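Peer 1: below are the sequence and a predicted model; questions follow.
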Amino acid sequence: MTYQRPQLRLAPSPTAESHAFWTGGRNGELLITRCHGCGHFFHPPGPACWRCRSTDVAPEPVSGQAVVAAYTVNRQNWIPGLDPPYIVAMVELAEEPDTRLMSNVVDVAPDAISIGMAVEVFFEDWTAMSGEEHSRVWLPLFRPVKPT
């Protein structure tokens, strides 16, 4: 199954805290906020670590390797141009399994995805609407890791 980019996506409007996450893909980097107080990653990005409450946090690149923790197959046509079926998944990052992202998993048939499947990040470049100004975002999507 080969992924085909949809005609339309609802792109985010990055905030000061999430800007690095949504634009890291420009350089092929998945940037996840890390606490310099306790060393843990966390997502979504925020001004303070939810574990230790430190405000010494900043985005850092991670490998982009993950496993599928949970998923659902959407079969309803909710967004014109984003044709079903498509997979919405929660993936656990290799660096820290309790750091999870919601995204789409592509290049896999809906009946072939499974919990624990190894996936890797790639990015789609989109233009987002932020009030009156336009900005580019790089949406992190995941696909199965190809066997080597």
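Peer 2: Received, thanks.
Peer 1: please make it C-alpha for all contacts and neighbour counts, starting now.
Peer 2: Will do.
Peer 1: tell me, how many residues neighbour Ala11?
Peer 2: Using other Cα atoms under 10 Å, Ala11 is surrounded by 18 other residues.
Peer 1: an error on my part: the question was meant for Trp78.
Peer 2: Neighbours around Trp78, by other Cα under 10 Å: 10.
Peer 1: pasting the second one now:
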Amino acid sequence: MTGGGDGYLKPLPMVTHEDREFWAAAREHRFVLPQCQACGHVWFPPYASCPACLSFDRGWTQASGRGTVWGFTIMRQPYIPSFEPELPYNVVLVELEEGPMVYSNLIDIDNDAIACGLPVEAVFEDATDEITLIKFRPV
């Protein structure tokens, strides 16, 4: 992860060969997940091969963007200096309708109102011209 241009100071993902299509779709405000063309398994994060059957025949499927909060924590210490102005902030683990789990942040909600089982939907944050982050908000 590295800070980006465009004045964005927080860490950003480093795009790799395995996840390039994921980040390209996010820039278009689309949420896609890798899907095995051999067995149909859907997973995240994007690896080159299917974690279920090990096939390298990977495609991409449009995700619903819906899920539920499976777990969360509230960050109160400035472990990463660029996040200090946002303290306290949340980190959530969202179980997507398609099955995979994704770490992100929950927006448009007080941290005290976050609970496991809360239904959420994906939203897109254009961090830089190259990177769009996927976050979630309550439904």
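Peer 2: Right, received. Where do you want to start? Every value quoted in this text rests on a predicted model; they were computed, and no experiment measured them.
Peer 1: what residue in structure 2 is the furthest from its centre?
Peer 2: Most distant from the centre of structure 2: Ala38, at 24.9 Å, with distances by Cα atoms, centre = their mean.
Peer 1: ok, now which ones touch that residue?
Peer 2: Ser55, Asp57 (Cα atoms under 8 Å, 6 or more residues apart in numbering).
Peer 1: hmm, Ala24 and Val15 of structure 2 touching each other?
Peer 2: No: applying Cα atoms under 8 Å as the test, Val15 of structure 2 and Ala24 come out as separate, 9.5 Å apart.
Peer 1: picking up where we left off before, tell me the SS of the residue farthest from the centre of structure 2?
Peer 2: Assigned by DSSP: H, G, I helix; E, B strand; the rest coil, the conformation of Ala38 of structure 2 is coil.
Peer 1: how near is it to Ala26 of structure 2?
Peer 2: 25 Å (Cα to Cα, to the nearest Å).
Peer 1: and what of Gly3 of structure 2?
Peer 2: 18 Å.
Peer 1: now the top strand by length along structure 2 on structure 1. Mean distance?
Peer 2: Within structure 2, and with DSSP state E defining each element, the longest strand by residue count is strand 66-75. Its aligned residues in structure 1 lie a mean 0.5 Å from strand 66-75 of structure 2 after superposition (mean Cα distance after the TM-score superposition for structure 1).
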